[in-house]
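[1] Got a predicted structure plus its sequence, pasted below:
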Amino acid sequence: MFKRLLFLTASLIPVAAQAQDTADREESADTITVTANGLATDIANTGQAVTIIDRAEIDSIQGADPVRILRRAPGLSISRTGPVGAQTSIFVRGAANEQLLVLIDGVRVADTAAPSGGYDFGTLLASGVGKFDLLRGSNSTIWGSDAVGGVLDISTRGRTGIEGSVEYGARDTVTTGATGGVAGDSYFAGLNANWFRTDGFSAAANGTERDGFEQFSLGGSAFLDVTPTLEMFVNGRYATGDLDIDGFPAPAFALADTAETQETEQYSGAVGFNYYGQDLTLRGSYSLSDTERENFDRAVSDLPSFASDGRSDRLSLRGEYRLIGGLVIAAGAEHEWTSYETSFDTRAEAEITGAYTQFGWVLGGLAAHVGGRIDDHDRFGTEASFGGDLSYALGSDWRLRASVGEGFKAPTLFQLFSDFGNTALQPERSTSYDIGLERGSRREGLHLAATAFRRDSEDLIAFVSCFGSTAPLCNDRPFGTYDNVARARSQGFEFEAGADVLPGLRLSGVATVLDAEDRISGFDLARRPDYFATLFADYTTGFGLALGADLRLVGDSFDDAANTVGLDGYEVFDLRAAYDVTERYQLFGRIENLFDADYQTAAGYATAGRGAFVGVRARM
């Protein structure tokens, strides 16, 4: 039973071990990753760069904004066009937001109707998250398309017993959440619900009208032991949100206050089985993800000014077989159907089939993996991906790790079939390398890590103008089209450190030095700072009081590809506190942006000033 619970905890299904039936299931597996090879793996047995942030740490940071949590992972820089809920992009080691494969409970959740096909982190609230499992580096060998910059698996909350929280603060912001479940020797069923509302602030830095955001989300999961070796599972998530946005009204066509809003509805889920034999583990599933958006301009009409609907359906089978000693072979196959339609584009579809094999060997302190994958897309044909990694224990809790991986991203349906589309597009491709030295783990004792990385990307898809062009590609696309014309290189260093300097006091930090370059123009990639870091301190007393502080440091960058619009660096400081009134009740609060720093992560768009928040949490 425990083996299955641990596997599910790490890989998709929110389950808690029976010995921990009042604890969040994600707190029991903070060293287990699924992003490295698609199945539950101890983080020490992979040479890839992985960061895990569990629910205990999420609770300590507080708040519904996932950006405040994800900035604790090295290699991540962030851009947002307004308040919480606005378009939010995450750049992993300089890769574009759409080059990060995002999974929620193992289900791909990218918006297939979006022009770039990425996931908008503005639609995610941390109050419903149980764990973030982030792999930094290309890994299409295991994951197929989109895993160019990395892979982020987000587990929704799940626990036995009941927990609820409510928080109120600046800008009339309310966050509520509840999660609970029941479990027996052969079953688990759980639900979580979250509601968030804020008046926000004007997304346009020169605006005065507040842009608010409201979202409700509901998630659930269940499993049942059919036999001692066969388990059935199901999970699902639904979210609906309403966001006020600013636009570019006539006659100036400059960013300013508008009456525009965007309504988003998302649902995703999976159903399948897990088989646990003596030497063989199998996981099979069917999953789906759908994102519907409608934009309104109430000053003009109550009818949508734009609507889109993107969907993906996927069949997947993964397995692992222990051959002899520490030798393991993992293999899998997937088939995905994607579709989209918009107010201006008729429905279009594409399919992709992929299969991979990976050999792994664990012997004492040595762990190594090497594998390959073939994908076949019904538009551009086949694509091969290879990868490998090595982890070696040096003694005294030090570990050397290294990895090389290839990634690819299939052209989006919009890039292929819209009025600007080009059906001759090829996939974007990347090769990444990293090598690092690490001591200990990030949440306890002395932790030190340094990683050097590099990623070369080619055949990147960019929009090209057809104004005045006589190129054949522009014959029926007078305004422009998409083509594989760009190349990029990102390289740099990541640093991590943490230490228990006094009883109850832990100091930690992550930092990244980044050089992200367009290899055609030689300019810096837009919105990629040359350095960024987060320093954080946590102090726990012996009488239930916990104090914390977070300092975010970000260097200069450019907002545009031509490097003509600069974004100044900035520093943001947060303070937080929590007090356990009893074993079941906790009061917590924080002050974000204590010194009221004025900064931008996207030119022309405002960011939040100083804000205070207070809340209460109850556990039964």
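    That came in fine, so what should we check first?

[2] For the rest of this, base every contact and every neighbour count on C-alpha atoms.
    Fine.

[3] In contact with the residue nearest to the spatial centre of the chain, which residues are there?
    For the chain, the residue nearest the mean C-alpha position is Leu152 (4.2 Å; C-alpha atoms, centre = their mean). Counting by C-alpha atoms under 8 Å, 6 or more residues apart in numbering, Leu152 makes contact with 35, 100-103, 132-135.

[4] and here's the other structure:
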Amino acid sequence: NETTLWTFGLDHMAEETATASADINSAYAEVAFAASDKLDLTGSLRYDDHSDLGGQATGRLAAAYRFSDDVILRAQAATGYKPPSLFQSTTNAANSTVALAPEENTTFELGLEKAYGEAGFVRATAFYNDLENHLIYEGTCSTPTNLITPGYCYAQSNFKSKGLELSGAYALNDTWELTGAYTYTDAYRPTGRAGRVPRHDLHIGVSGDFANGFAGGLGVNYVADRFDRDNGSTPMPDFKTVNAHVSYQFNDSTQAYLRVENLFDEDYEAVNGFNTSDRALYFGVRASF
């Protein structure tokens, strides 16, 4: 009706390899309720029945409250569930004595958004994430069973993160818009700080729609304070990259674009020992019918 929307359904997924198979049968439902002209509430529930691992229920509660037309407070709490894939479980069965358990996750978010008419907005969101039994790739198994040489497998470890996200956009004039986003993340495991999660991630960009169908923009991404491995054993250098794009709109359905990633050919690594792309150019045409 005018205030309530129900969504519900059933889901079936089947996996099969040469040596194993698994099915997941699921049921889910969600209700979105406009409690008033200021308050919206959402609740959802899902139940997954795994043929090998049994059943698991997860859910989500969310609310949005409008203090005024331009100020909105949002909050949510949710749980998640992800069983290991057949590839992961059969790999461990062959290379390790460790049996894998499903990943289970709990998250909380609280955010506030302020709009400035059509000119722009600012948004702040605090988050907390608690992930149990997080699957981690291991290049060498610590407990091989039937291999002459230890092979690769998967281990599991708890992972927690908390932090703050800030974002915003502002129209400088009729042509140019300035955007920005910053995330501070404190991620850790029981043994110390988590690897490959930067503590600071900043993006600033400017984009514009010009006359005669042309548009373009420039963005700078800066990543700082990160480690390649857990426990801070391999510090990684900070880096910044610049990306640019330009497009031309032929008509309502056809557009040509040119995108340049890593414009100034920054030499950096996201994972220690693995190269990332040098300057790269992409050209394409999009069409809709």
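    Sure thing, it's come through. Quick caveat: nothing in here was measured; it's all calculated off a predicted structure.

[5] Got a TM-score for the pair?
    Once superposed, the chains reach a TM-score of 0.84 (TM-score structural alignment, normalised by the length of the second structure), with 281 aligned residues with a C-alpha RMSD of 3.0 Å.

[6] one step back: so the residue nearest to the centre of the first structure lies in a strand, does it not?
    Yes: the assignment for Leu152 of the first structure, made by DSSP: H, G, I helix; E, B strand; the rest coil, places it in a strand.

[7] Residue in the second structure paired with it?
    Residue pairing (TM-score structural alignment): Leu152 of the first structure is not matched to any residue of the second structure.

[8] Give me the neighbour count for the residue nearest to Leu152 of the first structure when sequence neighbours are not counted.
    In space, Leu152 of the first structure comes closest to Leu134 once its chain neighbours are excluded; the distance is 4.5 Å by C-alpha to C-alpha, 6 or more residues apart in numbering. Neighbours of Leu134 of the first structure under the rule other C-alpha atoms under 10 Å: 26.

[9] now whichever strand or helix holds Leu134 of the first structure: which residue numbers in the second structure?
    Per DSSP states H and E: Leu134 of the first structure is located in strand 129-136. Per TM-score structural alignment, strand 129-136 of the first structure has no counterpart in the second structure.

[10] So what's the gap between that strand and the chain middle?
    Distance of strand 129-136 of the first structure from the chain centroid (C-alpha atoms, centre = their mean, to the nearest Å) equals 7 Å.

[11] and what of stretch 274-291 of the first structure?
    With C-alpha atoms, centre = their mean, you get 21 Å for stretch 274-291 of the first structure.

[12] Enumerate the positions of it that are buried.
    Of all the residues in stretch 274-291 of the first structure, those buried under the rule 16 or more other C-alpha atoms under 10 Å are 274-276, 281-291.

[13] quick revisit: for the residue nearest to Leu152 of the first structure, which residues are in contact?
    Applying C-alpha under 8 Å, 6+ apart, the residues near Leu134 of the first structure are 35, 50-52, 150-153.

[14] PyMOL command for the buried members of those?
    A single PyMOL command suffices to select whichever of these are buried according to 16+ other C-alpha under 10 Å:
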select buried, resi 35+50+51+52+150+151+152+153
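
[15] For the contacts of Leu134 of the first structure, work out which two are farthest apart.
    Farthest pair in the contacts of Leu134 of the first structure (C-alpha to C-alpha) is Ile52 and Gly150. Separation: 13.5 Å.

[16] ok so, going back, look up how far Ala452 of the first structure lies from the residue nearest to Leu152 of the first structure.
    Look at Leu134 of the first structure and Ala452 of the first structure: by C-alpha to C-alpha, to the nearest Å, they are 17 Å apart.

[17] for Tyr275 of the first structure, same thing?
    For Tyr275 of the first structure, the distance to Ala452 of the first structure - C-alpha to C-alpha - is 38 Å.

[18] what do you get for Pro478 of the first structure?
    44 Å.

[19] ok, now Gly272 of the first structure?
    For Gly272 of the first structure, the distance to Ala452 of the first structure - C-alpha to C-alpha - is 39 Å.

[20] Next: Gly372 of the first structure.
    Gly372 of the first structure sits 24 Å away from Ala452 of the first structure, going by C-alpha to C-alpha.

[21] quick one: which of these two has more around it?
    Between Gly372 of the first structure and Ala452, Gly372 has the larger neighbour count (other C-alpha under 10 Å), namely 20 against 17.

[22] from memory the more buried one sits against Gln358, does it?
    Yes: Gly372 of the first structure lies in contact with Gln358 (C-alpha atoms under 8 Å); the separation is 6.5 Å.

[23] All the strands of the stretch 301-450 of the first structure, residue numbers only.
    Taking DSSP state E, counting those that start in this stretch as the test, the strands found in the stretch 301-450 of the first structure are 306-324, 327-342, 348-363, 366-377, 381-395, 398-409, 428-441, 444-464.

[24] and the second one, what does it pack onto?
    Contact partners of strand 327-342 of the first structure among helices and strands, from 3 or more C-alpha pairs under 8 Å, 6 or more residues apart in numbering; DSSP states H and E: strand 306-324, strand 348-363, helix 413-417.

[25] Quick one: residues contacting the aligned partner of Asn272 of the second structure in the first structure.
    The alignment partner of Asn272 of the second structure in the first structure, by TM-score structural alignment, is Ala603. Neighbouring residues of Ala603 of the first structure by C-alpha under 8 Å, 6+ apart: 559, 565-567.
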